[in-house]
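**Q** Okay, structure incoming, though there's no sequence with it:
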């Protein structure tokens, strides 16, 4: 969403009504009177702003009904936030609209709304609509005809109802948590429709999935960078056609990421299920994944202590949301550095929910016959018995925190969990001896908060305790990270890998 931070001074209520009527009339024309699914329009207003201009557009492959539904959804969702603003734009995957008080369109205007005299003392009324029809490329005569009565009244009535509903919605929204809940019925269908993307658009954005645009590859498929026509960057996950797990991965992503909204979770912005392709489109993280910086001897110098501490806090808050604050209780099951994306400001975003599971609110744990994940990050009870819970994520988080503060990988080979023990035990032994600062990443050249470093190391060691009961919940972790006055328990030595010498036979890993 984009908007101008300027508001109308006179007749703001009538201005909002004119904008709503104009956008609805423009959307109606784009959906039902244009094979391009495009329309532009104008409306008269007052002396302060004589004209209001609009544009609405859908991707051409949408049917008129789906185009109108998509536009109606984003207009309804956006107008309350744009109240009184002189211009704004909402760009969804399959449809978009824009309005301004200055001309921004060079082509013909298909919709024209007349205005009512300002200051007349009469109640504000929506203007009557006039449609301008032109032939292709400007050939042939141009003529203006009044829109039929239903075409005028329906958008006006819809706009009035819309403004009233948006006021009620905005009032109710202020007392709710900042969280998006699943919708049902026609609104939910419109939301899904607005996320669907055309295969040709994604092929064009990624250079037909060019190798030069590949960001990485995992067990479920490859991820490519793409650039949309408006210049915005996206990340496109191309699920493997041969992987049977890809279907489950797709279901998980759609069932979870599309419903969960938090600043420390990656956002799903689109999907495509055409030509036997299964494509998921995410917001693009310019700094890519944490592991690519943390474990690179040159790039890791970008991560000073302040950034590392912010990353640790952000991941903790994201997990707290998944485990305790969301309307869904979610266990991620694959927390690791390569699944943490970093935006342009180094804010962390938890990604890849392909292995995640939804728990009942009172459910403590579940059991998996086929253990999948990444060796070294997996909790002892998960590796040995297949038991997983929110405390399994806490263990993985603890391993990752130790990686972040030491700059050391948990293991060189995912199939050798004993090397993870080397990192955990090494940090614990230094902490026990009062020399934990010696384990801090030397690339920071000793420039870090000693108190915060000691605290981070101790919290991480508490998270990797062998017994899940001894590990803190993520809300406690967030509290411990944010306050120096909270006393910390004394961690025991991590001994799981020493006792067991690795994972039990018969389990697999999906890296």
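**A** Everything's here; your move. The structure displayed is predicted, hence computed values, not measured ones.

**Q** hey, let's count contacts and neighbours off CA atoms from now on
**A** OK.

**Q** secondary structure element for residue 165?
**A** Counting by DSSP states H and E, the element that carries residue 165 is helix 149-173.

**Q** helices or strands up against that helix?
**A** helix 12-32 (3 or more Cα pairs under 8 Å, 6 or more residues apart in numbering; DSSP states H and E).

**Q** Show me what counts as buried in the helix it packs on.
**A** When burial is assessed from 16 or more other Cα atoms under 10 Å, helix 12-32 yields the following buried residues: 14-31.

**Q** circling back to that earlier point, which residues touch the helix holding residue 165?
**A** The contact list for helix 149-173 (Cα atoms under 8 Å, 6 or more residues apart in numbering) reads 17, 20, 21, 24, 25, 76, 79, 80, 126, 128, 129.

**Q** cutoff 6 Å now
**A** 20, 21, 24, 80, 129 (Cα atoms under 6 Å, 6 or more residues apart in numbering).

**Q** next up, a second structure to put side by side with the first:
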């Protein structure tokens, strides 16, 4: 299967016309837009991918070569291309009777021309007959890019959502902008287009659009379902694609997910084509970003940031033999580039299994890295075990967590949970590299952070001098973004439930990395158990509803975040007076009294006071009065955003503090000064959001 950028000069994608005016001896001028496009594609490379899984033969049973089923299948496949092309890109039908009936369904991508659709279906149908010679059910993604999809079976398939197997591809280049700014824009565009596609007709469920990013790049996305699906099944299928991409390939700058019943693709260049014969069903009035003068004009043009552009991108045919010559020279090195240097990565089901196995470290490696768990390599000790500094043979430093509180779940469960947690990738989360399950041990291999925990700085009057306000504010924003990713943008949607300075680690650039998230999955701690005698958390950072009623939600993390922010701004460790002092000084308009005396920059006082107000909103007694982390990130990112007025926070009176004595809370412990770089002396839970 050939996977190309849409500007590849191919007879199956774009017809190249040569106007008479270009036949002169003088070389034609090349539009600036094409030169820009060429320079982009030099980086992206035009590539050929060997996708051996374009066809999939199911095990629904076999037929004999001389039987009626074979004849019916050949009949329906041989006429399929013309049936699909003549019916606007989608065809469903059956041939035969009784046990010999063959059900057939096929569709082309919504921006295909009839000619391209015919060629794709014809080629895929021929390959299916060859590669699935006796199977009664099979499907194909087609043998050209963009894809077309064919399904046939001895069972009815019309209206039946099929999501397995899935094929994923991603560009190994990384997003060149702040990931936390990019993620909400990416999510909003894909979500809107998924809804639009699902609301299509029984002939076409397809949507494509673009949005302008803050760095002036444009993001493009395309989503499509098999038209026979219900709106609900279509949206469900597309969301599986979107979530699957986030889970697999978060942070990369483009990708594709294909399932038998739906397609999702996005990239940072225009890869889809709008044809008069292939309109999006019920499109809204077109709006677009301002484009280069050499591109086709678009009506009602306007510049928008993070807002879906609902009109389809129109790709003009490349004009002039001179352009062809230049493009061929530019792209030739890319065609001959070997596959192993390709910027695109294909992820198959087999590779996912292999990836899981590659996460496993040998005990010999771990012992060599940590000098056999020597005391000199010990970083600290937390509620789940001891943590050691290690150095691998390749010179890479790691943190090795030697777990002591092991549950009774099997090794495969442990492996599966680690494989899930490894996929959580965000610049404000500690990276989990793998595990070791030898010699009766359960060991996690984590990213090493040379500057240790935030608690080491906030509790030390000497080290605290190193934390300028700019650095503290950057840490606050980083923690907020990390929590937002855990709550809303990750594939698992995790509640941390033990956020505190000792669980925020600082890398070599003092960027915050949240640690000890997802531990419940590894230790098999269910919520009902935690509601009885094994409450988890650290005194002072736990929301009142969690302590009193064992109620947990994303707002419990919001509460903890508020306490951490007050510690960062004030330079004081948590005490029963911290929230009371913050509230009293804010009410009197004297927040400067709470600010760390080491922060003597008067130019940042308003920003510091704003952070105190945000923190007070986070520690509200009423759960509903607390903002979400998405709202917190917005408040921190825009000084123009009006903040609500907080009310008296939880635990800000002596009476309420008295209710919170450690003796009244089962299973809790207060922070220790000898905590591990990634852990805490308290037990912790990180529950999944259902």
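**A** Perfect, I can see it now. Only a predicted model underlies this, so the values are computations on that prediction, with no experimental measurement involved.

**Q** Buried ones in the helix or strand following the helix holding residue 165 of structure 1, by neighbour count?
**A** As assigned by DSSP H and E, the chain's next helix or strand after helix 149-173 of structure 1 is helix 185-195. Across helix 185-195 of structure 1, burial judged by 16+ other Cα under 10 Å covers 190, 191, 193, 194, 195.

**Q** Looking at the alignment, what corresponds to the fourth one in structure 2?
**A** Using TM-score structural alignment as the criterion, the counterpart of residue 194 of structure 1 in structure 2 is residue 358.

**Q** residue contacts, that match?
**A** Residues counted as contacts of residue 358 of structure 2 (Cα under 6 Å, 6+ apart): none.

**Q** Where do the strands of the stretch 1-150 of structure 1 begin and end?
**A** Along the stretch 1-150 of structure 1, counting by DSSP state E, counting those that start in this stretch, strands occupy 2-3, 38-44, 51-58, 87-91, 95-100, 111-113, 129-133, 143-146.

**Q** closest one to residue 231 of structure 1 among the ones you listed?
**A** Proximity to residue 231 of structure 1 (Cα to Cα) singles out strand 87-91 among the strands of the stretch 1-150 of structure 1, at 12.0 Å.

**Q** For residue 259 of structure 1, which of the strands of the stretch 1-150 of structure 1 is the nearest?
**A** By Cα to Cα (comparing all of the strands of the stretch 1-150 of structure 1), the closest turns out to be strand 87-91, at 19.2 Å.

**Q** what does that closest one correspond to over in structure 2?
**A** Using TM-score structural alignment, strand 87-91 of structure 1 pairs with nothing in structure 2.

**Q** ok, the buried residues of helix 185-195 of structure 1 vs residue 294 of structure 1, which is closest?
**A** residue 195 (33.2 Å).

**Q** Could you pull up the residues touching the closest residue to the closest one other than its chain neighbours?
**A** Using Cα to Cα, 6 or more residues apart in numbering and skipping the chain neighbours, the partner closest in space to residue 195 of structure 1 is residue 270 (4.3 Å). The contact partners of residue 270 of structure 1, taken as Cα under 6 Å, 6+ apart, are 195, 196, 281.

**Q** Now with 7 Å, please.
**A** Counting by Cα atoms under 7 Å, 6 or more residues apart in numbering, residue 270 of structure 1 touches 93, 195, 196, 197, 280, 281, 282.

**Q** What lines up with the fifth one in structure 2?
**A** Here residue 280 of structure 1 is matched to residue 444 in structure 2, going by TM-score structural alignment.

**Q** follow-up on the earlier one: sort out for me which of the contacts of residue 270 of structure 1 are in helices.
**A** residue 195 (DSSP state H).

**Q** Mind jotting down where the helices sit in structure 1?
**A** Under the criterion DSSP H, helices of structure 1 are mapped to 12-32, 64-78, 149-173, 185-195, 199-205, 245-256, 290-294, 305-320, 380-385, 390-406, 418-432, 450-463, 474-482, 496-500.

**Q** So for residue 443 of structure 1, which of those sits nearest?
**A** Across the helices of structure 1, closest to residue 443 of structure 1 is helix 390-406 (Cα to Cα), at 9.4 Å.

**Q** Once aligned, what mean separation remains between the closest one and structure 2?
**A** Following the fit onto structure 2, the mean deviation recorded for helix 390-406 of structure 1 is 0.4 Å by mean Cα distance after the TM-score superposition for structure 1.
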